[in-house]
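*Asks:* Need the 3D shape of this:
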Amino acid sequence: MKSLNESNVHKCRNVREKLELHLARDPRKVVILDDDPTGTQTVKDVPVLTTWDKDLLIEEFRNDRKAFFILTNTRAFSENEAKRINREIVEYLDDVSRMTSKDYVLISRGDSTLRGHFPHELEDLWTDGLHRFDGILFYPFFEEGKRYTSEDIHYVEEEGKWTPVSETAFAKDTTFGFKCSNLKDYIAEKTGGVTRIEEIQSISLEDIRIGGADAVASKLKSLKNNQYCVINSTEFSDAIIVALAVARCEAEGKRYMIRSAASFVKARLGIFENTLISGEDLKVNDQSKAGIIFIGSHVPKTTMQLNYLLENSELASIEVNVVALLDEKSREQTIDDYAKQIDAYLQDKKDVVVFTSRSVVAFDNLEENLKISVSISEGLIGIARRIQVAPRYVISKGGITSSDMATRGLNIQRAMVQGQIIPGVPVWLTEKDSKFPDLSFVVFPGNVGEKSSLCDAYEIISK
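*Replies:* This next block holds a predicted model:
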């Protein structure tokens, strides 16, 4: 399949300009519900809220910005709690929309490796009549993370090879494991067969690259009554065409619930420029001479990156004993001891990486596994809360870890996305109400990057 840049079959070469024109005319606020904090990994100069207090929502609806993120962190909760959170947020958004006389469009940003509570966490929005949607668009393509969809099969590129996602470690996740790489099969699997494969539509690469926005819009217009539709893409130019088609359909009154990875969010917001930020442009706390890296994720990629970092840098390291964290008798003393160690390193102007022991504590029960993950994350957060010395920066590795670190460890209520330190790894700038104001907080997804990527990010921010 030829790319957009290589092919002459497209009737419109100014797809971006057409999309920008549609977006400029659209008065609605774009609200991205992010099930963990890594969804900001393709944008810049966009605010992110970690709470959905109505006063904060009103401020966002009334300012001149086109979009904002709300960190729901639902991937860290049970399915029922995830449903409750999404419903509550949408009810608040509906109230604020009425109060400010400003409509909004919703995007649910989810994992590009298919982990999470989709579709159940969103079902109440359409089954209970809270919102009406013509279609439910499933779009996990994520170029920066090398996650591609072709012929409805979703792939993860690993060491230059496209591997069906069901054959990767992500599919064996102890909480969100799955069996299917074909996205139609995946939806059927996740709905327990309630949604049949033959009921699910798809938009192919041929639709996008040969038919263009007109063909994609035609398929989108055919969707009705919350019908699922899988979207294929292997490069960002595909997402721009899809975004244009969605914009055209919405301008004609169609409504869609979009569950996407981060690349579509970038296209939908009309962000086409490079969002990478240089080390010189990063805002760091110059009053401090050392930073902290927190690592809670246990996926194999994170362990590989951690080992590479330890082998190729001179920073101090603290291995947090998970068993001690899970022991109620020793937990508080353990947390206090680690916080004091970190303070000592920061006082000595020594960068430090804090990581949980790599052995995985797992049970057969999915709810129990999730509770353990949350308990470990809470231990790291407890350590962060007791740190007294302001760090120069903080890098947090892993979605659940980063969310808890942002909201409870650093007390972030609102931050601004500066950009990405490396592809797929966003940097937030904290505001005055946080534990450490004007701090660069790097949200490093557990499933992103190559072996050296964590070390690369560290070298950029520590200079």
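*Asks:* all contacts plus neighbour counts: C-alpha atoms, from now on.
*Replies:* Will do.
*Asks:* Buried residues, the lengthiest helix in the chain. List them.
*Replies:* Once the chain is assigned using DSSP state H, the helix that runs over the most residues is helix 79-100. When burial is assessed from 16 or more other Cα atoms under 10 Å, helix 79-100 yields the following buried residues: 79, 82-83, 85-87, 89-90, 92-94, 96-97.
*Asks:* One more: stretch 184-199?
*Replies:* For stretch 184-199, burial by neighbour count (16+ other Cα under 10 Å) applies to 184-190, 195, 197.
*Asks:* can you name the farthest residue from the center of this protein?
*Replies:* In the chain, the residue that sits farthest from the middle, by Cα atoms, centre = their mean, is K329; the gap is 34.9 Å.
*Asks:* So that residue versus E368, what's the distance?
*Replies:* For K329, the distance to E368 equals 20 Å [Cα to Cα, to the nearest Å].
*Asks:* repeat for K29
*Replies:* On the measure of Cα to Cα, K29 and E368 end up 38 Å apart.
*Asks:* more crowded one of the two?
*Replies:* K29 (21 against 14; other Cα atoms under 10 Å).
*Asks:* how about this one, so we can line them up?
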Amino acid sequence: MSQTLVEIEQGIAAGAPISAEDVRAAQARRSQQDILVVLDDDPTGTQSVADLPILTSWEVDDFLWALQDNPAAIYVLTNSRSLAPDNAAKINREVIAAANSASETAGVKPRFVSRSDSTLRGHFPLETDTIVEELSQLDVQVNGVVLVPAFSQAGRITVNGVHYAGSDEEGYVPVAQTEFSQDATFGYHNSFLPSWVEEKTGGKVTAESVLVIDLQALRTDRSGVVSELLASSDRRAIVCDCTCENDLRHLALALIEAEEQGARFIYRVGPPFVRAMIGQEVREPLTPQEIPTPTPSQEVAHGGLVVVGSHVSLTTKQVTKLKEDVSAQSVEIDVEKAISRDLRNEYLDSIVTSVVNGLRNGTTILATSRTLVRGIDETDSLRIARDVSSFVTDVVQRVTAIVRPIFVIAKGGITSSDVATKGLAISRATVIGPMLPGIVSLWRPEEGPAAGIPFIVFAGNVGNEDSMVQVVQKLIAAAHDS
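*Replies:* I've put the predicted structure just below:
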């Protein structure tokens, strides 16, 4: 049974308003310039921020490029959510080493953020453990791992340690009661985050040992919160309640104060945490006039390319609505044929031809078949997902070499990453801002064959049935106005 936010927050004080400027001022008082290095396990973490650099490769030179304009944060797309555990850990180590080296050259102090899914899917505690271990090699001791999965704009909130998903219109339910908890690779049974930590650590960390910073304390007793943060040690798991942007700003001020007194934390968070932590204003959705339009260098399509990999029910509803309202053509990939060694190449040729012909007439949807193909276990499910993604990116690469879409939308986290890095060969980009309030980010690729093409990262589990239509209509209007 769902509950309203008013029911969930009953008896909890509202808390004094905190502005983004308040947080920026606190950051400015730091004794040394800090920069947040965000290890983003899929590209959707950028949907809450604007005007920040994004790296999809992580050599020292890439970090130096990103650091040249003194940003408050750098996003590094690891795409680790799609990887096996060993590979995910390896990439985390590589990013940390390169970030530390470049930061030393640039004279800044990196602080690491492990950005993951607001519905609790991803490699936890593997990734935060890896970061802690790498820092320990540099004699950096971590007081705590701060867990803030809340993402209120997408309907994820945490109260009294319980993480919820839903909306103001339909109400909220504990997240373990949603389809997200049934994920083939990262499923779980607990909504109470201390118990979730115990579950994910296999009992290594008990629920009783997890510190919960509740809303009442966060909103009314900052000194008490700071004291609890300072008292934490030995990478203690710290769960933080949050239902809105103001809560995140209260938390940011407490963390900044604790860090100035010598504490060190690793963050495992949902998308909006970084925005609050660096004191960035909530960016209004981009208008058609603000959307970049590149100078064409080849045949330009009459529409954009919408690549759909996500299988959650909301995505299916959004795609159905897009077909109806925008008259978008659809090319469906049969997953069984796509992963077949015998059929793949011939099938790939036919799909490329269909998509090119579609783009010459208008906006075209490239989607995998809606029945999710699962493996015999978690590892096999990941392998199938990678094989399907490889097929999709081969299609995008070949299509965009023939005709230039007026935009590219990638629907789903893993899909977005693979389309960006493999399909469009994006290595450095800038996140311009959100397409919808607090969600769906637009990147401007800074180099390579896709330079300047608006690339839209659209998480599978955000928005409502009309959201895809709204984004596509805005992009078409931008192209027509240019």
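*Asks:* if we can go back for a sec, which residue range of structure 2 does the helix or strand that comes right after the longest helix of structure 1 align onto?
*Replies:* Going down the chain from helix 79-100 of structure 1, the next helix or strand is strand 104-109, by DSSP states H and E. Mapped onto structure 2 using TM-score structural alignment, strand 104-109 of structure 1 covers residues 110-115.
*Asks:* how big's the offset between that stretch and structure 1?
*Replies:* For stretch 110-115 of structure 2, the mean deviation from structure 1 after alignment is 1.0 Å (mean Cα distance after the TM-score superposition for structure 1).
*Asks:* Is the equivalent of G192 of structure 1 over in structure 2 in a helix, a strand, or coil?
*Replies:* Residue pairing (TM-score structural alignment): G192 of structure 1 is matched to G202 of structure 2. The three-state label given to G202 of structure 2 by DSSP: H, G, I helix; E, B strand; the rest coil is coil.
*Asks:* okay, the longest strand along structure 1 sits on what stretch of structure 2?
*Replies:* With DSSP state E setting the assignment, residue counts place strand 414-422 as the longest strand in structure 1. On structure 2, the counterpart of strand 414-422 of structure 1 by TM-score structural alignment is residues 428-436.
*Asks:* Mean distance of the matching stretch to its aligned residues in structure 1, please.
*Replies:* Stretch 428-436 of structure 2 sits 0.8 Å off on average (mean Cα distance after the TM-score superposition for structure 1).
*Asks:* Now stretch 225-241 of structure 1: buried residues?
*Replies:* Residues of stretch 225-241 of structure 1 classed as buried: 226-241 (neighbour count, 16+ other Cα under 10 Å).
*Asks:* now the end-to-end length of it.
*Replies:* Stretch 225-241 of structure 1 end-to-end distance (Cα to Cα) = 24 Å.
*Asks:* what range in structure 2 does that stretch sit on?
*Replies:* Residues 234-250 of structure 2 are where stretch 225-241 of structure 1 aligns, taking TM-score structural alignment as the criterion.
*Asks:* can you check stretch 359-375 of structure 1 too?
*Replies:* Matched against structure 2 by TM-score structural alignment, stretch 359-375 of structure 1 falls on residues 371-387.
*Asks:* try stretch 134-153 of structure 1
*Replies:* The aligned range for stretch 134-153 of structure 1 is 143-162, by TM-score structural alignment.
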